[in-house]
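**Student:** kindly return the folded structure for what I paste below:
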Amino acid sequence: MSVPKAVIFDIGNVLIEWQPERYYDRIIGEARRREMFAAVDLHGMNDRVDRGEGFREVIYEVAEATPAFADEIRMWHDNWLDLATPAIDRSVRMMRALRTRGVPVHALTNFGVGTFDLALTRYDFLSEFDQAFVSGHMKVIKPEARIYEMLEDATGLSGGDLLFTDDRADNIAAAQARGWRTHLFEGPDGWARRLVAEGLLSEAEAA
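**Tutor:** Have a look, this model is predicted:
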C-alpha cells in the first residue's frame, strides 16, 4: 500500500490537552463542577464558538442567562488558556518530524476564531502547519461532512492519500466514510506506532 501524501492532526486532546472539567474541578471543586455541567450545556456553548460565533459574546451571553453559575461560566473565556493546557509534547515532536521529512501536515480542528488566535500566543507549533483548517473560520464543525470536503478541495487530496488522527470516534467515522486512513488517538504511543507502520517516520523519529 502506498504511503499517505499528507497527515491531518486534530488539535484538542491530540496536540493540546482539552479537559475543561479538570480545570473546574481544581478551581471550584468536583461537586460544584458536576452541578454546573448538569445545569448548562457548556460543550454546546463551545460548539457555537467553534462554528464561528464571537468567543466573548457567546460565553458572556450564557453566563448572563445562568446567574447561579455566571462567574464560573465567564472563566471559560477569561481563563481559557488554563483550560487548554498542557501541550502533548510527543505529538508535537512527531508533527515536527513529519514536516522535517517533507510530509505535508495539516490541522483539522473544531476551534473558534478567537480561541485559536489565543492559543497561538502560547503554542508556537500551531503556526507550523502547511494549512490549518479551523472550524470557526470555515463555519462548519466536525463530524459534519462538509468540513472534510472543504479540506479535500483545498489540498487536492482525498481517500487513502490522507491519514487523519482525532480523539473522537464520531469524527474518525466521518473521515472513514470518505475513504480516509484514520487513527483514533488514545495517546501518543499508538499514534507513533501508526506513523511508523505507514512508513512516515522511523522509530527513532517517533520516539
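**Student:** switch to C-alpha atoms for all contacts and neighbour counts from now on
**Tutor:** Noted.
**Student:** contact partners for residue 66?
**Tutor:** Shown in contact with residue 66 (C-alpha atoms under 8 Å, 6 or more residues apart in numbering): residue 40.
**Student:** and the strands in the protein?
**Tutor:** Taking DSSP state E as the test, the strands found in the chain are 6-9, 105-109, 131-134, 162-166, 181-184.
**Student:** wait, which of the ones you listed is closest to residue 148?
**Tutor:** strand 105-109 (8.3 Å; C-alpha to C-alpha).
**Student:** now for that closest one, which elements pack on it?
**Tutor:** Helices and strands touching strand 105-109, as assessed by 3 or more C-alpha pairs under 8 Å, 6 or more residues apart in numbering; DSSP states H and E, comprise strand 6-9, helix 89-100, strand 131-134.
**Student:** report the buried residues of the first one.
**Tutor:** What that stands for is strand 6-9. Buried residues in strand 6-9, defined by neighbour count with 16 or more other C-alpha atoms under 10 Å: 6, 7, 8, 9.
**Student:** circling back: quick check: which of the helices and strands packed on strand 105-109 is buried the most?
**Tutor:** strand 6-9 (a mean of 23; mean count of other C-alpha atoms under 10 Å).
**Student:** still on that earlier bit, return the member of the buried residues of strand 6-9 nearest to residue 36.
**Tutor:** Each of the buried residues of strand 6-9 was scored against residue 36 by C-alpha to C-alpha, and residue 9 proved nearest at 31.1 Å.
**Student:** isn't the closest one up against residue 98?
**Tutor:** No: between residue 9 and residue 98 there is no contact under C-alpha atoms under 8 Å: 11.4 Å.
**Student:** what sits in contact with each of these two?
**Tutor:** Joint contacts of residue 9 and residue 98 (C-alpha under 8 Å, 6+ apart) are residue 105.
**Student:** how much space between the residue lying closest to residue 11 once chain neighbours are set aside and residue 87?
**Tutor:** Distances taken as C-alpha to C-alpha, 6 or more residues apart in numbering put residue 109 closest to residue 11, at 5.9 Å, once the chain neighbours are dropped. Distance, residue 109 to residue 87, by C-alpha to C-alpha, to the nearest Å: 15 Å.
**Student:** second chain to compare with the first, below:
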Amino acid sequence: MGNVLSLDVDVLPCMAAKLGMTIEQITAYAGDDFRELLVGAKTAEKFWKGFNRHFGTDVREDLLITCFHPANDKRMERLIIDLKAVGHRVVCGTNAFEKHYRYHLERGEYAAFDRVYASNLLGIAKPSPVFFQYVLGQEGWQARDTFFIDDRAANVAVARELGMRSFLYESPMSFPALQAWLADEKVLPAGAAGP
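**Tutor:** Just a heads-up that it's a prediction; the model follows:
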C-alpha cells in the first residue's frame, strides 16, 4: 500500500521537524518499537510514553498520525481496477500502524482491493516469510502463480525466495516499468492502465 498505491506516507521528516531531532535519532530509538507498532504489539500511546521517558520530551500528540497525509496514486488505482476487470483477484498485504490502517480504512482507500491483510491485525509483518505464507494460505494461492509488488527490496527478496513473481516498485517513476513487466508476464495487455 505505502509508496505503491498510497503516496507521501513517510512521517519521519515531519516528526523530526516537529521534535527538533534528526530522523536517525528517532529511528535509532524506535527500531523495535516501530516493529511492535506494525504488528499491533504496542499502542501509539505506549510508544510515546516510552519516547518521552527516553528523550525527556513531553510529546502529547501522536505525531505518527498528525504527520500522516497520504494520497492515493490514481494510476495505480486504475491499474488495480484493470487487473480485476480481466479476472484477477487483487489483495493488499501491508505493514501498517493501527492508526494509519484506520485512516486508510475510514477514507475508503482500501476499496480497490478484494481483501486487505494488515500487519497490525495479523501480528506479523513483511518481510517475514510467515506473512507471505499466511496470505497465500488464506487466498488458496500457489506462490508461483502470484504476483507481488512492493517498494521495499527486502520484501521483494523474500517473496522471490518463496517463488512469487515480484516487482520492486521504487517510486511512481517505476509505473511504466511495472506496466511493461505486467505485459511481459501476460497479466495485462501492453499499455493497459493508462500512461
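**Student:** dump the helices and strands packed on strand 105-109 of structure 1 into a markdown table; add distance to residue 16 of structure 1 as well.
**Tutor:** Formatted as a markdown table, these follow (distance: least, C-alpha to C-alpha, whole Å):
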| stretch | distance to residue 16 of structure 1 |
| --- | --- |
| strand 6-9 | 11 |
| helix 89-100 | 8 |
| strand 131-134 | 15 |
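**Student:** so which of those is nearest residue 31 of structure 1?
**Tutor:** Closest among these, using C-alpha to C-alpha: helix 89-100, at 31.1 Å.
**Student:** in structure 2, which residues correspond to the closest one?
**Tutor:** Aligning helix 89-100 of structure 1 against structure 2 (TM-score structural alignment) gives residues 74-85.
**Student:** mean deviation (superposed) between the matching stretch and structure 1, please.
**Tutor:** With mean C-alpha distance after the TM-score superposition for structure 1, stretch 74-85 of structure 2 departs from structure 1 by a mean of 1.6 Å once superposed.
**Student:** closest to residue 30 of structure 1 out of the buried residues of strand 6-9 of structure 1?
**Tutor:** Using C-alpha to C-alpha, the buried residues of strand 6-9 of structure 1 come closest to residue 30 of structure 1 at residue 9, 31.0 Å.
**Student:** do you know how far the closest one is from residue 184 of structure 1?
**Tutor:** In terms of C-alpha to C-alpha, residue 9 of structure 1 sits 11 Å off from residue 184 of structure 1.
**Student:** quick check: neighbours shared by the two?
**Tutor:** Shared contacts of residue 9 of structure 1 and residue 184, counting by C-alpha under 8 Å, 6+ apart, come down to 165, 166.
**Student:** follow-up on the earlier one: what's around the counterpart of the residue nearest to residue 11 of structure 1 in structure 2, how many residues?
**Tutor:** Alignment note (TM-score structural alignment): residue 109 of structure 1 maps to residue 94 of structure 2. By other C-alpha atoms under 10 Å, the residues close to residue 94 of structure 2 number 19.
**Student:** now do residue 156 of structure 2
**Tutor:** Neighbours of residue 156 of structure 2 using other C-alpha under 10 Å come to 22.
**Student:** I figured it was touching residue 150, is that so?
**Tutor:** Yes: between residue 156 of structure 2 and residue 150 there is a contact under C-alpha under 8 Å: 6.3 Å.
**Student:** now do the shared contacts for these two.
**Tutor:** 166, 167, 168.
**Student:** grab the nearest non-local neighbour of the second one.
**Tutor:** Spatial nearest neighbour of residue 167 of structure 2, chain neighbours left out: residue 149 (4.8 Å); criterion: C-alpha to C-alpha, 6+ apart.
**Student:** that neighbour matches what in structure 1?
**Tutor:** Aligned partner of residue 149 of structure 2 by TM-score structural alignment: residue 165.
**Student:** so what corresponds to residue 129 of structure 1 in structure 2?
**Tutor:** Correspondence of residue 129 of structure 1 to structure 2, assessed by TM-score structural alignment: residue 113.
**Student:** if I look at that match, how far off is residue 188 of structure 2?
**Tutor:** Taking C-alpha to C-alpha, one finds residue 113 of structure 2 at 17 Å from residue 188 of structure 2.
**Student:** residue 21 of structure 2 now?
**Tutor:** To residue 188 of structure 2, residue 21 of structure 2 is 46 Å away according to C-alpha to C-alpha.
**Student:** same question for residue 70 of structure 2.
**Tutor:** Distance from residue 70 of structure 2 to residue 188 of structure 2, by C-alpha to C-alpha: 27 Å.
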